[in-house]
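Asker: can't give you the sequence, but here's the structure:
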């Protein structure tokens, strides 16, 4: 076993050294921090995401709050009948009135591949994950309990950004001859900006986004996920005495096998898995969390008091903002990817002729991911006393802190967490593979050879990611994911009025008053 470990460490050092030196400039540029006060600085990328979310919330008159009930009704299928295309539907058949690029003829009725619920679960599967478990712990160690409040606020505003990008994703999606949907920022940057007279800019931004998304899918959406899942499984099965110790490649091979089975089936197969897996994995995790909260119910009021006091204490407020915004966005403590544009790729495949309907569904994503799951994780960490403000921890240590919090209530709950983490990682990987492939096909063409090339590479990265600690590669991939916000936010701002038109159109059809 020892020779294998020596060879692995040697490979780690070699790749991290050369890859890190070659790409560190890019990582530093993406995460360059702008000084706010003495000792407090914020990455410029985070500032753009927050300001963008605030702007869209005001521009769309708080659609994140006012449209919440309608969003739930859309997911429940209340307006499905309205979405049917018939010969009597003059609006959809009329080129001048049909503002959606889908539904070009009666035979195209309900264009798309998945339902509203499946699109939502597919997107959630990519966002709910390790950030909800480890990232929250990191935020609390830096910002204290008050960080939880700002995490919730940021999540609520992020709902508006998600609404905008997912509405555009459906509006400008492209439908292949076989019915396959191709959508997301690549499409609305290219087609949407062309409509506005910025064809060249749109093509450049679309290419930049696609390139960044591919890198992010291999790294943050794959290698990082499987690597952290392996480390927790190894920990709960005995650490250095675990049968998996030194055999990470076996874990990676198993994950690669199951990922491969799913992703070869495309978005329909992915959606069929995520619409069952996401509710299950969230339920398993939340039941464990709720159990700990019930066992410590007397401490819950004090926990909320600590969150409130910490949020508005001047010294804690700065720390909370740093903890949530910097750590939360960089390592997905907020985890919803609002403003990044990735989720719109999954939502683009929905069966609908009204883009705003899916935009409304999408705004539920940050609420579930951040306001519900992240907040409950924070409560458990606070009431069990597992985090201390000022601690410096990494993602692996953050996962272990959450495991310790669960273990304090029920000794075998770390095993439940391990199952949840594996499910989180698996679901994130299969959805990010779809994001990456959509970007890959945009750059290199749509065909079986192109498709299988990408998916084989993705599965190979799964094995590599579990077996080695490619910190430099992961940092680079992390930076690529955040760099996606640059072309995406430019597109969202330029096309904001198109989204407004779609929202007015959909509200009129369903008779909504918000």
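Answerer: Received the coordinates, thanks. Not measured: the values here are computed from a predicted model. Residues are numbered from 1 along each chain as shown.
Asker: please make it C-alpha for all contacts and neighbour counts, starting now.
Answerer: Fine.
Asker: spatially central, which residue of this structure would that be?
Answerer: residue 127 (2.9 Å; Cα atoms, centre = their mean).
Asker: check it against this one:
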């Protein structure tokens, strides 16, 4: 045994050996698969072009409803037009926070820093643009998720792409339709276990280990990883057992709290250097149109921003409609309006806060990261850039950032566990024994993820996830006239002053619903 290996904590060498073996065996297969999924035109992956073009098409087709309907979205999510008797499992707000829990996290924190190191400050401008366009994609897919959902006799909702894709593809041969929807479900399942489960657990363990003394601390080594894995698995397992209602109850508290903490932290850095806000915004704007030293120039920085935004908000992937379909409503398009807020929050608000924080507080670390990427092409660690900026508040503030990132990762893990469960239901059916098999698989990978990363498996799951975009968006194109019809009727009812969003078809219905609201 080598001296290096013998100096490691007990069991560490075995874990690393297994990890290297698994990654080594799968590397060639995953490399081919990823090269197909992320086939690039120039330096821009085709899947990202597919997502951005769809966002533009939907925005034009629906008359930029993300801007015209923003006030409607705020009114609906507030519960103003909701009734306790509406069918579904969770409120509009809980559905929004559950779906946002799967997207707000490392992509909006580390992803922004990485994008700006690769594309300069101007990349943040294009992330915001992409986020604004993506709002319409979420509007379309989440309306359909509710439109074609089914509610069991026990009140459990089954919705999302597993229900609307078969409708969209019914004009295809049955075998083709089943294959496309089945492929979508398999990809969601893979990412829910490996990407949403193992990767997020790994990142959570890294953050916990970092704030408890690193590898030599109380949670260092494989034993520490095992302990963290079991604890995280217990938390996730208990929440998942409660179903969507339990997830909504957790995320409606966790997501806003963490988001507020993160935004307030950014504002402390930004407002503490108020004289630099104008120059920082100017740097971001000018960098978007006249980048210096960036590969590809104008198009290079735009592509970096669009790509990171697509990876951040998951609009068009088909994951968010699974959570949104559980909402309590009688009008599917009402949840489409609520879903628009998701990219606005995670890609416009959070990403812009992150960008300003890095430009103002990143200092030499930010400059060094850009220089290193330009020289070596190595992907920068975006969390370090945010942490450096937070360090300007006080030396221990980055510890709070580590805790926030950890909680974001756990909320993402919980929501993706739910997505994976719904995919499992589509493929293998629903039942107590079947559900327990899935939960056991997920919890096992959570524990494994805390001990070893198996990066190749996660890369495979990541590629599988973005395969979903090709299938899902094809279905959205076919069904977008259905969404437009729903939107027109809904807006006409609102303009006429009727309360059809409450399901009031008669005066008696209206009186009953008003009485329910008064007693709620």
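Answerer: Alright, I've got the coordinates. Please read all numbers here as calculations on a predicted model, not as lab measurements.
Asker: quick check: the residue nearest to the centre of the first structure touching residue 369?
Answerer: Yes: contact status for residue 127 of the first structure versus residue 369: in contact at 7.0 Å, counting by Cα atoms under 8 Å.
Asker: overlap in contacts, the two.
Answerer: Counting by Cα atoms under 8 Å, 6 or more residues apart in numbering, the shared contacts of residue 127 of the first structure and residue 369 are 335, 336.
Asker: would you map the helices across the stretch 401-514 of the first structure?
Answerer: Counting by DSSP state H, counting those that start in this stretch, the stretch 401-514 of the first structure has these helices, from start to end: 413-444, 448-467, 471-483, 485-494, 496-510.
Asker: I should have written the stretch 101-250 of the second structure there, sorry.
Answerer: Taking DSSP H, counting those that start in this stretch as the criterion, the stretch 101-250 of the second structure carries its helices at 106-119, 122-147, 161-168, 174-190, 200-210, 221-241, 243-271.
Asker: show me the contact partners of the fourth one.
Answerer: The one in question is helix 174-190 of the second structure. 161-162, 165-166, 169-170, 319, 419-421, 423-424, 426-427, 461, 464-465, 467-468, 471-472.
Asker: using a markdown table, lay out the helices of the stretch 101-250 of the second structure together with mean neighbour count and distance to residue 11 of the second structure.
Answerer: Shown next, in a markdown table, are those (neighbours: other Cα atoms under 10 Å; distance: least, Cα to Cα, whole Å):
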| stretch | mean neighbour count | distance to residue 11 of the second structure |
| --- | --- | --- |
| helix 106-119 | 26 | 29 |
| helix 122-147 | 29 | 43 |
| helix 161-168 | 22 | 42 |
| helix 174-190 | 19 | 28 |
| helix 200-210 | 24 | 17 |
| helix 221-241 | 19 | 6 |
| helix 243-271 | 19 | 35 |
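Asker: Serialize those helices to JSON lines and add fields for distance to residue 68 of the second structure.
Answerer: Formatted as JSON lines, those follow (distance: least, Cα to Cα, whole Å):
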{"stretch": "helix 106-119", "distance to residue 68 of the second structure": "26"}
{"stretch": "helix 122-147", "distance to residue 68 of the second structure": "11"}
{"stretch": "helix 161-168", "distance to residue 68 of the second structure": "26"}
{"stretch": "helix 174-190", "distance to residue 68 of the second structure": "32"}
{"stretch": "helix 200-210", "distance to residue 68 of the second structure": "36"}
{"stretch": "helix 221-241", "distance to residue 68 of the second structure": "37"}
{"stretch": "helix 243-271", "distance to residue 68 of the second structure": "25"}
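Asker: the corresponding residue of the second structure for residue 257 of the first structure and residue 446 of the second structure, how far apart?
Answerer: Correspondence of residue 257 of the first structure to the second structure, assessed by TM-score structural alignment: residue 234. Residue 234 of the second structure sits 10 Å away from residue 446 of the second structure, going by Cα to Cα, to the nearest Å.
Asker: that older thread, so which of the helices of the stretch 101-250 of the second structure comes closest to residue 410 of the second structure?
Answerer: Among these, helix 200-210 comes nearest to residue 410 of the second structure, with 6.9 Å by Cα to Cα.
Asker: so where is the closest one in the first structure?
Answerer: So helix 200-210 of the second structure sits over residues 225-235 in the first structure, by TM-score structural alignment.
Asker: same question for stretch 125-139 of the second structure.
Answerer: Taken onto the first structure by TM-score structural alignment, stretch 125-139 of the second structure occupies residues 149-163 there.
Asker: the matching stretch vs the second structure, mean deviation?
Answerer: By mean Cα distance after the TM-score superposition for the first structure, the fitted stretch 149-163 of the first structure averages 0.3 Å away from its aligned residues in the second structure.
Asker: show me what residue 459 of the second structure lines up with in the first structure.
Answerer: Residue 459 of the second structure maps onto residue 475 in the first structure, with residues paired by TM-score structural alignment.
Asker: how many residues are close by its match?
Answerer: 21 (other Cα atoms under 10 Å).
Asker: does it touch residue 27 like I think?
Answerer: Yes: applying Cα under 8 Å, one finds residue 475 of the first structure in contact with residue 27, separated by 6.9 Å.
Asker: residue 251 of the second structure -> the first structure?
Answerer: In the first structure, residue 251 of the second structure lands on residue 274 (TM-score structural alignment).
Asker: do I have it right that that match meets residue 117?
Answerer: No: counting by Cα under 8 Å, residue 274 of the first structure does not reach residue 117; the two are 9.9 Å apart.
Asker: and residue 215 of the second structure, how many neighbours does it have?
Answerer: Neighbours of residue 215 of the second structure under the rule other Cα under 10 Å: 16.
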